[in-house]
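A.B. asks: Pasting a predicted model and its sequence here:
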Amino acid sequence: MWKRQQNKQPPFKAGKNGAPSGGISKRKKVNPQRFKIQALGKIWTPPPAVKEKILNDILKIPYKAPENMQNKWDKNNKKWKKEPRKEPGHLLKQGIKFSSQEEFTSHLKSEKKNKNVDKKRKLEDVSSPPPHTGALNPAFNDSMQDTPNGKKEEDISTTDSVHHRLKKDKLKELLASTPVNKPIEIEPLEPPVPIKLTIKEKRKRKEARKKTIFDVAKERLSTARFRYLNELMYTQTSAQSFKMFQEDSSLFEAYMEGYKKAAGAWTKDPLDVIIAYVKKTPKTTVVADMGCGDARLARSVKRTVHSFDIASTAPGVVQCDMSNVPLPNESVDLVVFCLALMGTNIKDFLLEASRILKEEGIIKIAELESRIPKNDLDFIKSFGRFGFKLKWKNTKERFFVYYDFIKEREPNSRNNLPHIELKPCLYKKR
């Protein structure tokens, strides 16, 4: 337990004739927190570490340090800190050597001062050079000559009034012998001349930026045309769409133009995800791209890719119905449906994919999130009736979902297969 200190009032100091000399003497300052700590110590014995922290932080009383340590008050942090006690011969243990007695005394003086403060040297005599312990410079030498009396006398003809050991001639020779690198002359850059446009030119630029009524109407018409064609392809069979685009090929061109504008606003194109997947497959992989569009998948990978669509707008694209493609049975390792399950006869697409896929081949689907129900268990089970098993899915992406199904077997009978329907993309009437 900590002992309570008794603070007794000091006696009166007697002055002349026994009178008090100015009253009570000054009492020693006592930290009021000490009494709280002492009262607490009667009911609780703190560990040594806690006791040391209380003494340092609250009472600022130096804790009794071990014999090999010493206490020092840190003015910056305002607390006591421990430092190793400097024993006799500690400089020799550190391996510090001094060339002269003056250097040793200056080192002792610098230790007493704060090491973090930069010391400024004040020279009483400007003509006296600072002491140095480096190697001799050829520009300097002892210009003091021996006299008959044994004392050295300064040679005034070869010295300077300030630096009495400097030989000017020798220094000039050294400076003349050292090569001087001429600085590279860089021509200053001329400030750009501001282009002053006339009022007519400014008006022309503003008019060029503005879209005419004809351009705005054309864009709206193309957007409306794309939406109309898109709704038709979702709400009719693939055979009807194939016949429609066969009769008028310009319709598919208008559809593709609107599709590219819509795809430009997407944060992530699902076809890029499929391209990255195909690049990781073996080089012998044979791919069937259903609803290929402009056949970007075939141009992006070095694999055998068969591109099919209901209209051909790019070289290498075979125009056909997705429910009947010109490929032999079990000739493909991978079938891709990237936003291509369009139509009311998705059942026929899956049967055709099962026909051309090899055993353990993969069918990869990328579709709009809005078309797949939130509870996709029924959607996955319906693929199982066609002989496919879910291998991987990703429904955490924004706007799009991805499914990989592996072919395990052939479908048992076409009559008992379920009818698969996905939500069509319908637009608000304006």
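C.D. replies: Great, that's in hand. Because the structure is a prediction, the values reported are computed rather than measured.
A.B. asks: C-alpha only now, for contacts and for neighbours.
C.D. replies: OK.
A.B. asks: So Gly387 versus Gly291, what's the distance?
C.D. replies: 22 Å (Cα to Cα, to the nearest Å).
A.B. asks: The two - which one has more neighbours?
C.D. replies: Gly291 (24 against 18; other Cα atoms under 10 Å).
A.B. asks: can I assume that one is in contact with Cys338?
C.D. replies: Yes: with contact defined as Cα atoms under 8 Å, Gly291 reaches Cys338; the gap is 7.2 Å.
A.B. asks: out of everything not next to it in sequence, what's closest to Arg303?
C.D. replies: Nearest non-adjacent residue to Arg303, counting by Cα to Cα, 6 or more residues apart in numbering: Lys283, 5.9 Å away.
A.B. asks: what about the strands in the stretch 101-250 of the chain?
C.D. replies: 144-146, 152-154 (DSSP state E, counting those that start in this stretch).
A.B. asks: Output those strands as JSON lines; include the columns mean neighbour count and distance to Pro373.
C.D. replies: Converted to JSON lines, the strands of the stretch 101-250 of the chain look like this (neighbours: other Cα atoms under 10 Å; distance: least, Cα to Cα, whole Å):
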{"stretch": "strand 144-146", "mean neighbour count": "13", "distance to Pro373": "104"}
{"stretch": "strand 152-154", "mean neighbour count": "13", "distance to Pro373": "105"}
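A.B. asks: need those in CSV with distance to Glu369, can you?
C.D. replies: Shown next, in CSV, are the strands of the stretch 101-250 of the chain (distance: least, Cα to Cα, whole Å):
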stretch, distance to Glu369
strand 144-146, 98
strand 152-154, 99
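A.B. asks: who wins for proximity to Asn324 among those strands?
C.D. replies: Of all the strands of the stretch 101-250 of the chain, it is strand 144-146 that lies closest to Asn324, at 112.2 Å by Cα to Cα.
A.B. asks: What is the burial count for Val50?
C.D. replies: 11.
A.B. asks: now the one 3 residues further on
C.D. replies: A count of nearby residues for Lys53, using other Cα under 10 Å, gives 15.
A.B. asks: Pull out the buried positions in the strand ranked longest in the chain.
C.D. replies: For the chain, the longest strand by residue count, based on DSSP state E, is strand 357-368. By neighbour count with 16 or more other Cα atoms under 10 Å, strand 357-368 contains the buried residues 357-359, 361-368.
A.B. asks: Next, the residues that contact that strand from outside, please.
C.D. replies: 270, 329-341, 353, 399-409 (Cα atoms under 8 Å, 6 or more residues apart in numbering).
A.B. asks: Among the residues you listed, name the ones in helices.
C.D. replies: Members of the contacts of strand 357-368 lying in helices (criterion: DSSP state H): 270, 353.
A.B. asks: Give the ChimeraX command for selecting the buried subset of the contacts of strand 357-368.
C.D. replies: This is the ChimeraX syntax for the buried subset of the contacts of strand 357-368, where burial follows 16+ other Cα under 10 Å:
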select :270,331,332,333,334,335,336,337,338,339,340,341,353,400,401,402,403,404,405,406,407,408,409
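A.B. asks: re the thing from before, overlap in contacts, Gly291 and Cys338.
C.D. replies: Residues within reach of Gly291 and of Cys338 at once, by Cα under 8 Å, 6+ apart: there are none.
A.B. asks: before we go on, here's another structure to hold up against the first:
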Amino acid sequence: MSLFEVAGWAVKAAPIREGPQQVSKKRKRPSSHSQLEVVEVNVEKLMAKMGNSNPAESSIQKLERKKRQKTNRQKQVKGSEEEIKDRPTTPPRKAIKRKIETKTKTKQTVDSASVLPLKSKPTSEGPQENPNAKMTALQKSMKNSLDGARFRLLNENLYKTDSYQAHELMRNDPKVFEEYHNGFRHQVVSWPINPVEHFASMFASYSQKTLIADLGCGDAALAKNLSSKGISVISFDLVSDNEYVVDADICDKIPLPGSEESGKPKSAGAGQVVDVVVCALSLMGVNWPNCIREAWRILKPGGELHIAEVTSRFTDIEQFQNLLGSIGFRLKSKNDKISSHFILFEFAKIPRASKTQKEWSGLLSKGSILKPCEYKRR
């Protein structure tokens, strides 16, 4: 230390060599002075923060925020109300349920209307008139001519084809069968006598035990006539009426019991139950001789075969009689005086000798002995 000090003359002490400072590893507690400084700093920050915020201004901001929120809520509520007004007043589930109930009621109404009986219709309509009733005399005449022409053309086709094709035609279209027999009934009205009516009158005096097979019966007029007299008639034709007529091809196989001749020199077969066979204008088709063969098979020995056939079909009556004799029938009577439209034949079944298949083929191929009824072209 100098004895006296002069300004500007201060001489620095000799430099002290700095060595590595040793840091004490002992934990030192902060002094109370440093703690006070930290507290003062925190208090100053808090006061600065509070000083910057204006309480009045903060309250105004809160009020404005609440006002904005309220306005937004009112807008949302108003929008929701408008949306609800646009929607249907009926809740969706109720609307759907009501729609389903309406459809169900409508369907029930339609269904109930569809099953109403015919008598529930208004009586003002009245019975339906026959379309032919409004036709003039000329129109009726023309219609009858067309119907007659259709019948004659159909009749010719049935005569010129075999029974197999005719049977198939009738099965595929039963209306053809109905149209044919309607035309047939219209045609025989002009005849002096109907052969079916003639047979019905003749058989009325037969025993009630008599069993008659009507081959090619049409609408079974013979059976309907004789049933009231207790005489049994089995009727066969190409189409059944589900009452009197049995569906069968009479030129193929008649569904009745009976056998042909055996190996004996001559035989009448066995198992037959039919007493009388009738063919009233029914020998149609080119294979008609097989119908005669079937008639022999189902007839009892000595049984009767009655035939009525259109006069114009015969070119040689003797050939016709000889053919039936070869099949096993003997002519009992012939009547061509009763009507100019048809000839009546009565045959009786007799035993016959056994024939080979070749002999049968020769006999059954003689269908041309009867001419077909041809349609006259004008």
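C.D. replies: Here it is on my side, so go on. This is a predicted model, so every value here is computed, not measured.
A.B. asks: The residue nearest to Arg303 of structure 1 matches what in structure 2?
C.D. replies: Residue pairing (TM-score structural alignment): Lys283 of structure 1 is matched to Gln208 of structure 2.
A.B. asks: give me the number of residues near that match?
C.D. replies: Look at Gln208 of structure 2: counted by other Cα under 10 Å, it has 14 neighbours.
A.B. asks: tell me which element it is part of?
C.D. replies: Taking DSSP states H and E as the definition, Gln208 of structure 2 sits outside all helices and strands.
A.B. asks: Can you show me the strands along the stretch 301-430 of structure 1?
C.D. replies: Along the stretch 301-430 of structure 1, counting by DSSP E, counting those that start in this stretch, strands occupy 304-309, 317-319, 332-338, 357-368, 388-394, 400-407.
A.B. asks: which one of these lies closest to Tyr234 of structure 1?
C.D. replies: Across the strands of the stretch 301-430 of structure 1, Tyr234 of structure 1 has its closest neighbour in strand 357-368 (12.6 Å, Cα to Cα).
A.B. asks: which residues in structure 2 does that closest one match up with?
C.D. replies: Under TM-score structural alignment, strand 357-368 of structure 1 corresponds to residues 299-310 of structure 2.
A.B. asks: average offset between the matching stretch and structure 1?
C.D. replies: For stretch 299-310 of structure 2, the mean deviation from structure 1 after alignment is 0.6 Å (mean Cα distance after the TM-score superposition for structure 1).
A.B. asks: roughly how far is that stretch from the heart of the chain?
C.D. replies: Mean-position distance between stretch 299-310 of structure 2 and its chain equals 45 Å (Cα atoms, centre = their mean, to the nearest Å).
A.B. asks: going on from the helix or strand containing Lys72 of structure 1, what's the next piece of helix or strand?
C.D. replies: Element membership for Lys72 of structure 1, per DSSP H and E: strand 69-74. Counting by DSSP H and E, the element after strand 69-74 of structure 1 in chain order, helix or strand, is strand 79-84.
A.B. asks: Structure 2: matching residues for that next one?
C.D. replies: Using TM-score structural alignment, none of the residues of structure 2 align to strand 79-84 of structure 1.
A.B. asks: That strand to strand 69-74, inter-axis angle?
C.D. replies: 140 degrees (axes from the mean of the first three to the mean of the last three Cα atoms, to 10 degrees).
A.B. asks: Just the buried residues of strand 79-84 of structure 1, please?
C.D. replies: Buried residues in strand 79-84 of structure 1 (16+ other Cα under 10 Å): 79-82.
A.B. asks: circling back to that earlier point, now tabulate the strands of the stretch 301-430 of structure 1 in CSV and tack on distance to Ala263 of structure 1.
C.D. replies: Below are the strands of the stretch 301-430 of structure 1 laid out as CSV (distance: least, Cα to Cα, whole Å):
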stretch, distance to Ala263 of structure 1
strand 304-309, 18
strand 317-319, 20
strand 332-338, 13
strand 357-368, 12
strand 388-394, 20
strand 400-407, 12
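A.B. asks: Out of these, which gets nearest to Glu219 of structure 1?
C.D. replies: Per Cα to Cα, nearest to Glu219 of structure 1 of those: strand 357-368, 24.4 Å.
A.B. asks: what does stretch 253-263 of structure 1 correspond to over in structure 2?
C.D. replies: Counting by TM-score structural alignment, stretch 253-263 of structure 1 lines up with residues 178-188 of structure 2.
A.B. asks: The matching stretch vs structure 1, mean deviation?
C.D. replies: Its aligned residues in structure 1 lie a mean 0.9 Å from stretch 178-188 of structure 2 after superposition (mean Cα distance after the TM-score superposition for structure 1).
A.B. asks: neighbouring contacts of stretch 328-340 of structure 1?
C.D. replies: If you take Cα under 8 Å, 6+ apart as the criterion, stretch 328-340 of structure 1 is touched by 270-271, 285-292, 353, 355-359, 361-368.
A.B. asks: Could you pick out the longest helix of structure 2?
C.D. replies: As assigned by DSSP H, the longest helix anywhere in structure 2 is helix 55-86.
A.B. asks: and that helix, which stretch of structure 1?
C.D. replies: Mapping helix 55-86 of structure 2 onto structure 1 (TM-score structural alignment) gives no aligned residues.
A.B. asks: Downstream of that helix, the next helix or strand is which one?
C.D. replies: Sequence-wise, the next helix or strand downstream of helix 55-86 of structure 2 (DSSP H and E) is helix 92-114.
A.B. asks: So for that next one, what gets flagged as buried?
C.D. replies: If you call a residue buried by 16+ other Cα under 10 Å, then helix 92-114 of structure 2 has no buried ones at all.
A.B. asks: Give the other helices and strands that that helix contacts.
C.D. replies: Applying 3 or more Cα pairs under 8 Å, 6 or more residues apart in numbering; DSSP states H and E, we find helix 92-114 of structure 2 packed against no helix or strand.
A.B. asks: so how far is it from its chain's centroid?
C.D. replies: 29 Å.
A.B. asks: Could you do stretch 329-343 of structure 2 as well?
C.D. replies: On the basis of Cα atoms, centre = their mean, stretch 329-343 of structure 2 sits 50 Å off its chain's mean C-alpha point.
A.B. asks: Quick one: end-to-end length of that stretch, please.
C.D. replies: Using Cα to Cα, one end of stretch 329-343 of structure 2 lies 17 Å from the other.
A.B. asks: Which residue in structure 1 occupies the aligned position of Leu154 of structure 2?
C.D. replies: Residue pairing (TM-score structural alignment): Leu154 of structure 2 is matched to Leu229 of structure 1.
A.B. asks: give the contact list for that match.
C.D. replies: Residues in contact with Leu229 of structure 1, defined by Cα under 8 Å, 6+ apart, are 251, 255.
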